[in-house]
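Asker: Just to be clear, the model below is a prediction. Sequence and coordinates:
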Amino acid sequence: MERGRTCQLQVVYRSGGPLTVFDRARTFALRLNSALKRRLISRFSSMEEVSAAGACAINRGANLLFSPPGSCLQPGDLVEVLTMEEIRRTLNANNCCGRLQFMPGMERFAGQRYTVLKPVRTMFDERAWKMVRVKDTVVLRDVICDGTGLYDKEGCDRCCFYFWKTDWLRRVR
C-alpha cells in the first residue's frame, strides 16, 4: 500500500467484524430512543418542561446505559497521543494495530493532548453497505483529517475524524 495515498475510511472497515446480537439490540434501542425523543420534543416543544438541556440529559443517559462493559475511555476523558516511536512499536508491517491502519496524516498529532469525543463501537462500511463492530477505538475532539496528499493534488474535502486505537493513547489523570 502506498503511503499517503489512502484515506482511513477506505481501510477502516478491515478492523471490524460482524455485529453481535447485543449490538443489534443496542442499535435498535438507540434508534427507538432517538425517534421517541424527536417525537416528544416536537410535540411538546412549546412547553417549558422540555428543553434542549433536557434532551441532552436524556442522550447522555442513553450513552451511559449502553456503554460496553470494560470500555476504558469515555467521552470527556483527557488523553495524550503516544510519541511516534511508541506508536511504531504497536504497528505491524502493514502499519496496522489490531487491523486498524495508522495513517500518515495522524503523525502530526503525536505527543499532544486531546479530549475523547466518543468511543467507536460500530461503524457503517460504505463498501459492503453493512454495519461492522469495532473494538478499542475512539474519536478525539478536533482531530480531523485535512485531506492533503489524498487522491490528487487537490486532496480530499470530507473532513473525517481519525479513528484511534486505545493502544495509541495514554489517559491523562
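Answerer: Ah, there it is.

Asker: switch to C-alpha atoms for all contacts and neighbour counts from now on
Answerer: Will do.

Asker: Test my guess that residue 171 contacts residue 77.
Answerer: Yes. In terms of CA atoms under 8 Å, residue 171 counts as a neighbour of residue 77; the distance is 7.3 Å.

Asker: how near is the nearest residue to residue 84 once chain neighbours are set aside to residue 102?
Answerer: Taking CA to CA, 6 or more residues apart in numbering, and ignoring the residues beside it in sequence, residue 84 has residue 110 as its nearest neighbour in space, at 6.0 Å. Counting by CA to CA, to the nearest Å, the gap from residue 110 to residue 102 is 11 Å.

Asker: how about the longest strand belonging to the chain: buried residues?
Answerer: Residue-count comparison of every strand in the chain, with assignments taken from DSSP state E, identifies strand 130-144 as the longest. Within strand 130-144, the residues scored as buried using 16 or more other CA atoms under 10 Å are 131-140, 143-144.

Asker: another structure for you, compare them:
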Amino acid sequence: MTQLAAPALNLRVGELVEVRSEEEILATLDDKGELDNLPFMPEMLRMCGQRFRVHKVAHKLCDTITGSGMRRMDRAVHLAGARCDGSAHGGCQTACSLYWKEAWLKRVEPGTPEAEAAAVGGARPSRPLLPLLEVNSRREPGPDGEERFSCQATELLRAAPVCLPLKDLGQYVMDVRSGNAGVFAVLRAFLVGVFNRYQSASKRILPRWLWIRGGSRWGWLKGRAGARTPVADLGLRPGELVRIKSKEEILKTLNDDLLNRGMGFEEEMSRYCGRTARVRARVDRCIDEKTGRMLRMKTACIILDDIVCAGVYNVSCPREFVPFWREIWLERVEETRPA
C-alpha cells in the first residue's frame, strides 16, 4: 500500500479540525494500518467526517512501558472528547486519549458550514478501512493461546522511538507555542522534573542523612500500610457523587511501593485529594501495554468525571491518562435534594 505524504498543519490548541474520510485516511496507511508506526484503530472510524477542537498537541508523551521518560512524537494531536471506548479491543476500559496524525485531519476555516465541509470532503465510503484495522488490532496469541491486542498504547515505543531528555529546552517552548500550557505551568513542571532527578541521584550517591525528605519525589508520597493493604467495597455506581480522601488517609492504605493490592497511587493523583467528583464507570479490565494481554481485576476500580493526569509533576505530558481509583480512596457524598 502506498502512503501519501501530507503537508504539516502545525496545529495549535483550540483550532477546529475535521477528521478526513476513511478513503483519505486509508491512503496514508501502510499494510499494518499504521502511519509512522502509529496505528489508526477501529474505534476511530466512527469519528471520520466529524469536527473536533484540538485539545492538546501530542509532540511528546511519557513512556509507561519501559519507564524511559519522555519521548518525542511528530505531527500528532489529541482531540477534545475523542477517547478510545475499547469496543474493538475486548472492551478495554482504560479510556486512552487517541492520537491523531495531522495527515488524518484537515483544518476547518472559521465560518465554514458543516454541509460545505462535507461536500468538499466527498461522500463517505462504506467501511473500506475496517477489515485492515480489525486484523491489525490483534497480536499473535501468547504461548498459552491467550488473546493479545495491539493498539496505539501498546505501539507507542515504535511510534515515538526518540527519547526526549529533560534538558531539551525545545519541548518547553513547544508546550507554550502550541497552547498546551502557560509559561508558569511549564516552568513549574521543569523545576519539578529537575528536583525529581536530584532526588533520584541523591539516593544513589549521597548518604541517607543528606536526602531531602527521604529522597521522595515531589508530592511526598510514602506508603504506611505495610505489606498487607486494606480493602473497601462501597458498591459505587455511575453518577454517584464521591469525595477523594485526604492524602494522609490514602497513604495509610499503600505499601512501600505506593500500591494498594497491586493498584498504584501516584503523585499526580494526590493533587485531587479532597475534591468531589462523579463516578463515571466501574473498571474491571484493561490492556497491559507491555504484552497486549487483557488484565482482569479481581476487584473493580473507579474512574471519575473530569479527573485526568495533567502532567503537572511529569514535565507537562499532554497524554492525560484517566486514573483508576480504589474505592477505599473515596467516600460517598450524600447529596441534599431541594424540597
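Answerer: Okay, I see it. Please read all numbers here as calculations on a predicted model, not as lab measurements.

Asker: the strands in structure 1, which residues?
Answerer: Using DSSP E, the strands of structure 1 run over residues 78-81, 96-97, 100-101, 113-125, 130-144, 161-165, 169-171.

Asker: And the aligned partner of residue 244 of structure 2 in structure 1, how close does it get to residue 107 of structure 1?
Answerer: In structure 1, the residue matched to residue 244 of structure 2 (TM-score structural alignment) is residue 81. Taking CA to CA as the measure, residue 81 of structure 1 falls 10 Å from residue 107 of structure 1.

Asker: The two: who's more crowded?
Answerer: Between residue 81 of structure 1 and residue 107, counting by other CA atoms under 10 Å, residue 81 is the more crowded of the two (23 against 14).

Asker: How about the contacts made by residue 147 of structure 1?
Answerer: With contacts defined as CA atoms under 8 Å, 6 or more residues apart in numbering, the neighbours of residue 147 of structure 1 are 155-159.

Asker: Same check on residue 144 of structure 1?
Answerer: Residue 144 of structure 1 makes contact with 159-162 under the criterion CA under 8 Å, 6+ apart.

Asker: Count the residues that sit near the aligned partner of residue 104 of structure 1 in structure 2.
Answerer: Taking TM-score structural alignment, the alignment pairs residue 104 of structure 1 with residue 267 from structure 2. As a burial measure, residue 267 of structure 2 scores 18 neighbours (other CA under 10 Å).

Asker: Test my guess that residue 267 of structure 2 contacts residue 310.
Answerer: No. If you go by CA under 8 Å, residue 267 of structure 2 and residue 310 don't touch, sitting 11.0 Å apart.

Asker: Number of residues surrounding residue 120 of structure 2?
Answerer: By the measure other CA under 10 Å, the count of residues near residue 120 of structure 2 is 8.

Asker: and the alignment partner in structure 1 of residue 324 of structure 2, how many neighbours?
Answerer: Taking TM-score structural alignment for the superposition, residue 324 of structure 2 sits opposite residue 163 in structure 1. Neighbour count of residue 163 of structure 1, defined by other CA under 10 Å: 23.

Asker: what about residue 163 of structure 1, distance to residue 103 of structure 1?
Answerer: Using CA to CA, one gets 10 Å for the distance from residue 163 of structure 1 to residue 103 of structure 1.

Asker: For the two, list the residues in contact with both.
Answerer: Contact criterion CA under 8 Å, 6+ apart; residues bridging residue 163 of structure 1 and residue 103 by contacting each: residue 8.

Asker: okay, residue 110 and residue 102 of structure 1: which has more neighbours?
Answerer: Applying other CA under 10 Å to residue 110 of structure 1 and residue 102 shows that residue 102 carries more neighbours, namely 23 against 17.

Asker: quick one: the more buried one from residue 72 of structure 1, how far?
Answerer: Residue 102 of structure 1 sits 21 Å away from residue 72 of structure 1 when distances are taken as CA to CA.

Asker: go on, residue 120 of structure 1?
Answerer: In this structure, residue 120 of structure 1 and residue 72 of structure 1 are 12 Å apart, going by CA to CA.

Asker: The two: which has the busier surroundings?
Answerer: Higher neighbour count among residue 120 of structure 1 and residue 72: residue 120, with 16 against 11, using other CA under 10 Å.

Asker: how about the more buried one, what's its partner in structure 2?
Answerer: Alignment of residue 120 of structure 1 against structure 2 is given by TM-score structural alignment, with residue 283 as its counterpart.

Asker: Now rank the contacts of residue 147 of structure 1 by neighbours and give me the top one.
Answerer: Among those, residue 156 has more neighbours than the rest - 16 neighbours, counting by other CA under 10 Å.

Asker: Go ahead and confirm it touches residue 146.
Answerer: Yes. With contacts counted by CA under 8 Å, residue 156 of structure 1 reaches residue 146, the gap being 7.5 Å.

Asker: What residues does residue 330 of structure 2 make contact with?
Answerer: 242-245.

Asker: nearest spatial neighbour of it, skipping sequence neighbours?
Answerer: Residue 330 of structure 2's closest residue in space is residue 244 (CA to CA, 6+ apart), at 4.7 Å.

Asker: May I see the contacts of residue 147 of structure 1 arranged in CSV, with distance to residue 60 of structure 1 as well?
Answerer: Shown next, in CSV, are the contacts of residue 147 of structure 1 (distance: CA to CA, whole Å):
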residue, distance to residue 60 of structure 1
155, 36
156, 33
157, 31
158, 27
159, 25
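
Asker: List just the nearest of the residues you listed to residue 62 of structure 1.
Answerer: When these are ranked by distance to residue 62 of structure 1 (CA to CA), residue 159 comes first, at 27.3 Å.
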